[in-house]
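In: Got a predicted structure plus its sequence, pasted below:
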Amino acid sequence: MKASPTPVSDLPIPQEAFDWYDEYAHGVIDRRTFMGRLATLTTAGLTMGSMLSVLMPDYAAAEQVSFNDPEIKASYETFESPEGHGECRGYLVVPSDLKAKGPAVLVVHENRGLNPYVKDVARRVAKAGFVAFAPDALHPLGGYPGNDDKGRSMQGSMDRAKLEQDFIAAAKFLKAHSRSNGKLGAVGFCFGGYVVNMLAAAVPDALDAGVPFYGTPAAKELRKNIKGPLMIQLAELDKRVNASWPEYEEDLKAGEVDYTMHMYSGANHGFHNDSTGRYDEEDAALAWKRTIEFFKEKLA
């Protein structure tokens, strides 16, 4: 009897492949270099196609909360960013049973626009009882294009200072929204994790709680403004981001900031993203449980 093929998710993908994907996803190396490096790892049982199927996102298979889930109501809203790109837009998700107002959470995407994973995270936030708003940084260019590579290129072409102003405007928009009770949290991933750290430093009086997932810190000169509270989520194998943590922690301690850091053993950058092979189900579930409990405590 012929043995069943090994499921792609069970293939022993070398750590180098995850590290190179991280470099590619963050513009350290180009696609040709990334593919060339992957080619050095191919074997009879580990093909280029099988590695890419693990590394590249599969959004359809990863959805946890449907857009038509009866417990939420989703829509799109625009807001103004006068110091950024002008008109911006985001994905607003509200609990169906919210009678008046509730605490709000800004959900910040990675470096490729508002992809399906981050929209799904916004729906998860709403199902947990919060008013969720996920801006799309690519709206001035037509919005997330449906392709991560193109989205990454589009976002990379935008003015970084204006992008930051767009997220500051989004935070203020959400805090003052008619469905918000004025309590504001923010959660972000990768670039979005940086944005949460930046908001904590740039508009400390607006942000009541922040949860950056594997994000680098704000500019050093701004860190003295941070008040917190912050819950910082880091992955043990994420050398690039973790290199910035010791100095960041020193600055947080110097400013007597209310912060907690969780380091997830054996986890890769992007371990919360359930659309790729970097996903770690156990660590992602624990990190998300901690995130929701943190928001419930700090935004009460």
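Out: That came through, no problem.
In: only C-alpha atoms for contact and neighbour calcs from this point on.
Out: OK.
In: can you list contacts of the helix or strand where residue 210 lies?
Out: Per DSSP states H and E, residue 210 falls inside strand 209-213. The contact list for strand 209-213 (C-alpha atoms under 8 Å, 6 or more residues apart in numbering) reads 184-190, 192-197, 200, 228-234, 291, 295, 298-299.
In: if we go to 7 Å?
Out: 184-190, 193-194, 196-197, 228-234, 291, 295, 298 (C-alpha atoms under 7 Å, 6 or more residues apart in numbering).
In: any idea what sits nearest the residue most central in space within the chain, other than its immediate chain neighbours?
Out: Nearest to the geometric centre of the chain sits residue 189, at 2.1 Å (C-alpha atoms, centre = their mean). Once flanking residues are discounted, residue 189 sits nearest to residue 213: 4.8 Å by C-alpha to C-alpha, 6 or more residues apart in numbering.
In: Residue 242 now?
Out: residue 234 (7.2 Å).
In: One more: residue 279?
Out: Using C-alpha to C-alpha, 6+ apart, the closest residue to residue 279 is residue 271 (4.2 Å).
In: What is the burial count for the one you found?
Out: For residue 271, the neighbour count with other C-alpha atoms under 10 Å is 26.
In: same check, this time on the one 10 residues further on
Out: Other residues within reach of residue 281, judged by other C-alpha under 10 Å, total 13.
In: how much space between it and residue 22?
Out: 19 Å (C-alpha to C-alpha, to the nearest Å).
In: List the buried residues for whichever strand or helix holds residue 262?
Out: Counting by DSSP H and E, the element that carries residue 262 is strand 259-264. Within strand 259-264, the residues scored as buried using 16 or more other C-alpha atoms under 10 Å are 259, 263, 264.
In: So how do I select the buried members of the contacts of strand 209-213 in ChimeraX?
Out: Here is the ChimeraX selection string for the buried members of these, based on 16+ other C-alpha under 10 Å:
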select :184,185,186,187,188,189,190,193,194,196,197,228,229,230,231,232,233,234,291,295,298
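In: hang on, the earlier thing: show me how far the strand holding residue 210 is from its chain's centre.
Out: Taking C-alpha atoms, centre = their mean, to the nearest Å, the mean C-alpha location of strand 209-213 is offset from the chain mean by 10 Å.
In: can you check stretch 53-61 too?
Out: Using C-alpha atoms, centre = their mean, the offset of stretch 53-61 from its chain centre is 16 Å.
In: adding another structure so you can compare the two:
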Amino acid sequence: MMSPFKRYLAEEVALDHAEGLIPRREALRRLGLLGLTLPAAGALLAACGADPPAASPTTGTPGTGANPSATGASPSGTGASPSGTAASGPPAGPSPLPTEAITFPGPQGTELQGAWAAARDPKGAVLVIHENRGLNDHTRSVAGRLAAAGYSALALDLLSRDGGTAAFTDTAQATAKLGEIPPEQFVADMKAALGELQNRAKGAKLGMVGFCFGGGMTWLLLSSSEPRLAAAAPFYGPLPAGADLTGTKAAVLGVYAEQDDRVNATRDAARAALEKAGLTHEIATFAGAGHAFFNDTGQRYNPTAAAQAWDRLIAWFDRHLS
């Protein structure tokens, strides 16, 4: 049986095809890397609204179906095609400060990788978690923008134990590898990254932000009895099934996109979990935006919604980290 992690990542591929971002042949290749047989992959594409192939299952044209509703209880990733053209408009936030590649100790003698951006006059420190293709230039730029806004930032590479994202020349293979990693490893590595943040930004309050897959990772860490976070902002990441947030004290800004039915299917559960835990929280849903709208390198980029979300994010950190 496919794990919830792999199931969600597979749905992401199917929706990319349904929305015309990747052709059927590429969708089938990516689903194969995730461990789906050809019949199972075809069934998933059909279930997610992709047009059935006219002939061979290895040929065809991209589907044009609307974004369907789908459920999932594991983290999601970006749906942008790596070869696609991003929507026009500048990225949200200030021009990023430089980042530097760092390594630091992980659990049980492992070595973790990341990108560190130091604020000139830090107001707090933030852990940044990437989308489902690993730590790339876009995620590094988010860390740099946070530093420019006054928050030193560490973007963690959750593929560190497999050589890091740079070890994968095929982003689909990086996604497939993320689908194989148990949640316990993600949690342990993110906790180690928080420790590194504490070392580099002594005395600072700690925050966290994650996007798509990283949004789900943010919910996962919040549900792991992590008391060090003062604020967190999961961007369009679904809540893991049965998440219990009573072990955190973080003020949570949940960011959602109006046209993201699959992730929005867990929005009410997230609100209920936040209320049950008694956490300070806001749920912000951005009109006219779809999944991964913040990623300025992707085909779903929405510059208006991204700018609005950035302003909400910085205001949230200013309120709870400064």
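Out: Arrived safely. All values reported here derive from a predicted model rather than from experimental measurement.
In: Map the residue nearest to the centre of the first structure across to the second structure for me.
Out: In the second structure, residue 189 of the first structure lines up with residue 211, judged by TM-score structural alignment.
In: Surely that match and residue 131 touch.
Out: Yes: Residue 211 of the second structure is in contact with residue 131 according to C-alpha atoms under 7 Å; the separation is 5.5 Å.
In: Roughly how far does the residue nearest to residue 242 of the first structure sit from residue 90 of the first structure?
Out: Applying C-alpha to C-alpha, the value for residue 234 of the first structure to residue 90 of the first structure is 26 Å.
In: what range in the second structure matches stretch 267-279 of the first structure?
Out: With TM-score structural alignment as the criterion, stretch 267-279 of the first structure aligns to 289-301.
In: Quick one: end-to-end length of the matching stretch, please.
Out: First residue to last in stretch 289-301 of the second structure (C-alpha to C-alpha) measures 8 Å.
In: Equivalent analysis for stretch 18-37 of the first structure, please.
Out: End to end - C-alpha to C-alpha - stretch 18-37 of the first structure spans 11 Å.
In: Okay, buried residues for that stretch please.
Out: Neighbour-count burial for stretch 18-37 of the first structure [16+ other C-alpha under 10 Å]: 18, 19, 20, 21, 22, 23, 24, 25, 26, 34, 35.
In: neighbouring contacts of stretch 298-316 of the second structure?
Out: With C-alpha under 7 Å, 6+ apart as the criterion, stretch 298-316 of the second structure contacts 80-81, 84-87, 89-93, 286, 289-295.
In: Buried only: go through the residues you listed for me.
Out: Buried among the contacts of stretch 298-316 of the second structure (16+ other C-alpha under 10 Å): 80-81, 86-87, 91-93, 286, 289-295.
In: those strands in the stretch 51-200 of the first structure, which residues are they?
Out: 72-81, 86-95, 102-108, 131-136, 180-189 (DSSP state E, counting those that start in this stretch).
In: Off-centre distance for the fourth one?
Out: Same thing as strand 131-136 of the first structure. The answer for strand 131-136 of the first structure is 12 Å, by C-alpha atoms, centre = their mean.
In: what span of the second structure lines up against that strand?
Out: Against the second structure, strand 131-136 of the first structure falls on residues 152-157 (TM-score structural alignment).
In: quick one on the thing from earlier: can you tell me how far the residue nearest to residue 242 of the first structure is from residue 75 of the first structure?
Out: 31 Å.
In: same check, this time on residue 276 of the first structure
Out: Residue 276 of the first structure is 26 Å from residue 75 of the first structure, by C-alpha to C-alpha.
In: Those two - which one has more neighbours?
Out: residue 276 (21 against 11).
In: Count the neighbours of the residue nearest to that one when sequence neighbours are not counted for me.
Out: Excluding the flanking residues, the one nearest residue 276 of the first structure by C-alpha to C-alpha, 6+ apart is residue 57, at 4.7 Å. By other C-alpha under 10 Å, 20 other residues sit near residue 57 of the first structure.
In: Residue 101 of the second structure too?
Out: 12.
In: nearest spatial neighbour of it, skipping sequence neighbours?
Out: residue 115 (4.6 Å).
In: In the first structure, what residue corresponds to that neighbour?
Out: Residue 115 of the second structure maps onto residue 91 in the first structure, by TM-score structural alignment.
In: so what's residue 174 of the first structure up against?
Out: Residues near residue 174 of the first structure by C-alpha under 7 Å, 6+ apart: 104, 180.
In: how far away is it from residue 106 of the first structure?
Out: Taking C-alpha to C-alpha, one finds residue 174 of the first structure at 7 Å from residue 106 of the first structure.
In: Repeat that for residue 129 of the first structure.
Out: Residue 129 of the first structure is 13 Å from residue 106 of the first structure, by C-alpha to C-alpha.
In: got it, and residue 157 of the first structure?
Out: On the measure of C-alpha to C-alpha, residue 157 of the first structure and residue 106 of the first structure end up 24 Å apart.
In: Neighbour count for the two, which is higher?
Out: residue 106 (30 against 9).
In: Grab the nearest non-local neighbour of that one.
Out: Per C-alpha to C-alpha, 6+ apart, closest to residue 106 of the first structure is residue 186, 4.4 Å.
In: Show me where the second structure has its helices.
Out: Per DSSP state H, the second structure carries helices over the ranges 4-18, 24-33, 38-47, 137-148, 171-180, 183-200, 213-222, 261-264, 267-277, 303-320.
In: Please identify the deepest-packed of these.
Out: Among the helices of the second structure, helix 213-222 has the highest mean neighbour count (mean count of other C-alpha atoms under 10 Å), at a mean of 28.
In: distance between that one and the chain's centre?
Out: 7 Å.
In: between that helix and strand 124-129, how many degrees?
Out: Relative orientation of helix 213-222 of the second structure and strand 124-129, computed by axes from the mean of the first three to the mean of the last three C-alpha atoms, to 10 degrees: 120 degrees.
In: Identify all contacting residues around helix 213-222 of the second structure.
Out: With C-alpha under 7 Å, 6+ apart, helix 213-222 of the second structure has contacts from 74-77, 129-132, 187, 209-210, 234-240, 245, 248.
In: Now it on the first structure. Mean distance?
Out: Superposed on the first structure, helix 213-222 of the second structure shows a mean distance to its aligned partners of 1.6 Å (mean C-alpha distance after the TM-score superposition for the first structure).
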